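Novice: The following block contains a protein sequence and its predicted model.
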Amino acid sequence: MRLPTYAGTLEDYALVGEPLTPRAPSVPLTRTAFAAAHVVSDPLAERDPWQGRPAVDWDATLKFREGLWDQGLGLAEAMDTAQRGMGVDWPTAKELIERTMRAAKAHPMKPRVACGAGTDHIPLEKLTSPAAIIAAYKTQMEAIEAAGGQVILMATRALPALNAGPEAYFEVYDHLITQAAAPVILHWLGEMFDPALAGYWGASDLATVNDLVLDLVTRHSDKIDGIKISLLDQSHEEGFRARLPKGVRLYTGDDFNYAPLIEGDGPHHSHALLGIFAAIAPAASQALEALAQGDRETYHALLAPTVPLSREIFKAPTQYYKAGIAFLSWLNGTQSHFIMPGGFQSSREISHFAEVFRLADQARLLTDPGRATARMGNLLALHGIEG
């Protein structure tokens, strides 16, 4: 088929990949792996998509999660990949968490599910103090704990909006970690994922921020399962994880450098809490299986082709990566359409989707090439590209 390029031309492309078959791992994995999953819209029920609540296809949304669990992956629920604050509101996220937890409890793999708690149900202009931010977080934490999920303390836009200093961050997190029913996962999301999070932790110097966060983690190491870092900086993550207290995991959120970070450098390695794992689940699951068996050659053979794909999906402006996740879900038949909450499918250009198609094929991630080709053709025709 003829696909557009970033040079503004059309080029012939023939599929080359032998698709991976999704399956459960044959051995226990030695890395904890959370895939952050997206939400599938119900286009027939959608009303006022830019301003109203999203209409969710609950059957397709849960079936997608069950597919991840079937492959031995855990789930990070109601996170930024699910368009929190970018088309999905807290009432929808709460229902998503409750439905997901019921499905997880019934699933034979008994998967791990961690869920994002934030402050997005309260307008920023009403979150004018650390106490107000704490109260907002607690509302969502209580809902997650009532559903049986593990809490991820998502980064909040409220603290940067207050231009808060380190003392305010410490007050908020100290209170929340202390009152949590079980160990939590902290969430350090860089401004490339959400520009409203610039200056998070109350300092501009990264070395100072590292010391602040490590002090918080050390003080509460018995109540912190781990910390997810999404800064797209491999050397920073490696240096930071080497300083973590024993027993506290580093969950990489680096969708550019996950392969070497998860493999590790000998004494230290990262676990995974990644949006890209939802898109590359067969390769991720089977690579982690190989790593658990000591087969690093197969591990890299499976993951290496996914890295160019991930870098394309997460290219700047990075916050629009959700469109690539949903696009691959559509190509692979785990949803019947390419419509997203808030019309988010329009956040990327056709040349991007064409490149994602090429790279997914080369990473062996188009599970049914005929269906994927037909659907890519439909999208091309919508953009005036025929043949």
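Specialist: Good, I have the coordinates.

Novice: Every contact and neighbour count from this point should use C-alpha atoms.
Specialist: Will do.

Novice: For the helix or strand harbouring Met141, could you pull out the residues that count as buried?
Specialist: Assessed by DSSP states H and E, Met141 sits inside helix 130-147. For helix 130-147, burial by neighbour count (16 or more other CA atoms under 10 Å) applies to 130, 132-134, 136-138, 140-144, 147.

Novice: Mind listing residues that contact it?
Specialist: 94, 97-98, 101-102, 115, 117-119, 121-122, 126-127, 150-151, 158-159, 168-169, 171-172, 175-176, 180-181 (CA atoms under 8 Å, 6 or more residues apart in numbering).

Novice: Please, a PyMOL command that selects the buried ones among the residues you listed?
Specialist: Applying 16+ other CA under 10 Å to these, the buried members can be selected in PyMOL as follows:
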select buried, resi 94+97+98+101+115+117+118+119+127+150+151+158+159+168+169+172+176+180
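
Novice: So which of the contacts of helix 130-147 belong to strands?
Specialist: Cys115, Ala117, Gln150, Val151 (DSSP state E).

Novice: Leaving out chain neighbours, which residue sits closest to the first one?
Specialist: Across the structure, with CA to CA, 6 or more residues apart in numbering as the measure, the residue nearest Cys115 apart from its sequence neighbours is Glu77 (4.6 Å).

Novice: if we can go back for a sec, dump the buried residues of helix 130-147 into TSV; add distance to Ser26 as well.
Specialist: Compiled in TSV, these are given as follows (distance: CA to CA, whole Å):
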residue	distance to Ser26
Pro130	47
Ala132	48
Ile133	44
Ile134	43
Ala136	42
Tyr137	39
Lys138	39
Gln140	36
Met141	35
Glu142	36
Ala143	35
Ile144	31
Ala147	30
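
Novice: show me where the chain has strands.
Specialist: 2-4, 10-12, 33-36, 74-77, 113-117, 150-153, 184-189, 224-230, 249-252, 271-274.

Novice: another one to put next to it:
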Amino acid sequence: MTIRLPAADGTLRTYEPRTAPLSLVPGTPFGSRTVFSAAHVVADPFADVSPDAPAAIDWDATLAFRRHLWSHGLGVAEAMDTAQRGMGLDWAGAAELIRRGAAEARAVGGRIACGVGTDQLAGGTLARIRAAYEEQLAVVEEAGAQAVLMASRALAATAQGPEDYLEVYGHLLRQAAEPVVLHWLGPMFDPALEGYWGSSDLDAATGTFLEVIAAHPDKVDGVKISLLDARREVELRRRLPRGVRCYTGDDFHYPELIAGDEQGFSHALLGIFDPLGPLAAGAVRLLDAGDVQGFRALLDPTVELSRHLFQPPTRFYKTGVVFLAWLAGHQSHFAMVGGLQSARSLPHLARAYELADGLGLFPDPKLAEERMKTLLSLYGVDQ
């Protein structure tokens, strides 16, 4: 059987789907690396909402997907940008997601870390920004989850320089009950975060970031770096205080960063591990066994798919992630909160299907093929 897929130049090409998925089985958490998958949310397709209305979530399907990730030994990074924080999911929805996700993690013994931000604010004073962070931190801690202090659009808009970041983050770290993960999200993921840490000069910004950590190393479990710059991540990783982990958020260079070098390695907190979950878990288990070559052989071929999903404008990678979850049978529809399913073109989605199928990511390749043909038919592509 073949399928006709649209190319970027407007022509149709013939593709022959594979008939069998990659054989990957669930397993326990890993020994050599700490690995989180940032997880998407499943919209309720029957909710009568507008794009600007609060998100309507299918809680059963959303939590089932998290159980899928936990079953393979992955941790879940909850209510972060992959879950459309600031792109369809508001703070009220995120708070409910955190509570439900943390309860589900306790029930199955899964690891969970949850995003803490200021998205209940559009702007404001430093005092209001601190209070917004505190409100969200309290929700995460009360839920029994680890906190990830995410970058704040409000702080980026309000801060006058590095000293404001030092003051806000220092205040939060002093009051955090347990060590947190600090998240540096670059402007390629969110243009509103340009100049974070008080400077658009990344060397200066890195200095401020490291100053925050050095002042409170006992309150920082690790840092998540999402700058899509492998060299800079490695340099920063080597400057971290002993005991502070680097969690790569680089969806372009993750195999080499997780594998590491003679001076260390990165752990992982990645949006691409949403569609790659079972395959990524299998690769990390090879690292646990000391098989770096096998790890790279399994994970390196996935980079082309990741670079495709995260191509500019990078912030719309969530559309491809949810699309692949639908094709893989993790949800019954391709609808997203905020109507974000329309954010990528049909040729982009077709290429995502082809790359994912080539990797064997679909548990039921026939189902994925049928769903891809259904989407194509809606666009007028006859088979």
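Specialist: On my side now, so go ahead. Fair warning: this is a prediction, and the values are worked out from it, not measured in the lab.

Novice: re the thing from before, now, among the ones in strands among the contacts of helix 130-147 of structure 1, which is nearest to Arg375 of structure 1?
Specialist: Nearest to Arg375 of structure 1 among those is Cys115, at 32.0 Å by CA to CA.

Novice: Make sure that closest one is actually in contact with Gln150.
Specialist: Yes. Between Cys115 of structure 1 and Gln150 there is a contact at 6.0 Å, judged by CA atoms under 8 Å.

Novice: returning to that earlier point: now do the helix holding Met141 of structure 1: which range of structure 2 does it align onto?
Specialist: Per TM-score structural alignment, the counterpart of helix 130-147 of structure 1 in structure 2 is residues 126-143.

Novice: Can you name the residues that contact Gln373 of structure 1?
Specialist: Let me fix one detail, which is that residue 373 of structure 1 is Thr and not Gln. Leu331.

Novice: What is the equivalent residue in structure 2 for it?
Specialist: Per TM-score structural alignment, Thr373 of structure 1 is aligned with Glu369.

Novice: Tell me the counterpart of Val25 of structure 2 in structure 1.
Specialist: For Val25 of structure 2, the residue aligned by TM-score structural alignment is Arg23.

Novice: If we ignore the residues flanking it in sequence, what's nearest that match?
Specialist: Gln71 (5.2 Å).

Novice: re earlier: how far off strand 113-117 does the helix holding Met141 of structure 1 point, in degrees?
Specialist: Helix 130-147 of structure 1 and strand 113-117 are oriented at 150 degrees to each other (axes from the mean of the first three to the mean of the last three CA atoms, to 10 degrees).

Novice: To what extent does helix 130-147 of structure 1 diverge from structure 2 after superposition?
Specialist: For helix 130-147 of structure 1, the mean deviation from structure 2 after alignment is 0.6 Å (mean CA distance after the TM-score superposition for structure 1).

Novice: Enumerate every residue touching Leu228 of structure 2.
Specialist: Contacts of Leu228 of structure 2 by CA under 8 Å, 6+ apart are Gly249, Asp250, Asp251, Phe252, His253.

Novice: Quick one: map it onto structure 1.
Specialist: Leu228 of structure 2 maps onto Leu232 in structure 1, by TM-score structural alignment.

Novice: now Ser332 of structure 2
Specialist: Match for Ser332 of structure 2 (TM-score structural alignment): Ser336.

Novice: That match against Trp330, yeah?
Specialist: Yes. Contact criterion CA under 8 Å: Ser336 of structure 1 and Trp330 qualify, at 6.1 Å.

Novice: Tell me which of these two has more neighbours.
Specialist: Trp330 (20 against 15; other CA atoms under 10 Å).

Novice: Confirm for me that the more buried one is in contact with His337.
Specialist: Yes. At 5.9 Å, Trp330 of structure 1 counts as touching His337 under the criterion of CA under 8 Å.

Novice: how about the nearest residue to Gly190 of structure 1, chain neighbours excluded?
Specialist: Leu231 (5.0 Å).

Novice: for the stretch 151-300 of structure 1, what spans make up the helices?
Specialist: 158-161, 166-179, 206-219, 234-241, 258-263, 276-279, 281-292, 296-303 (DSSP state H, counting those that start in this stretch).

Novice: Let me have these in a markdown table, extended by distance to Leu189 of structure 1.
Specialist: Formatted as a markdown table, these follow (distance: least, CA to CA, whole Å):
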| stretch | distance to Leu189 of structure 1 |
| --- | --- |
| helix 158-161 | 12 |
| helix 166-179 | 14 |
| helix 206-219 | 13 |
| helix 234-241 | 13 |
| helix 258-263 | 15 |
| helix 276-279 | 15 |
| helix 281-292 | 22 |
| helix 296-303 | 23 |
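
Novice: among those helices, which is the most enclosed?
Specialist: helix 276-279 (a mean of 27; mean count of other CA atoms under 10 Å).

Novice: wait, doesn't Thr125 of structure 2 sit right on Ala157?
Specialist: No. Using CA under 8 Å as the test, Thr125 of structure 2 is too far from Ala157 to be in contact (9.9 Å).
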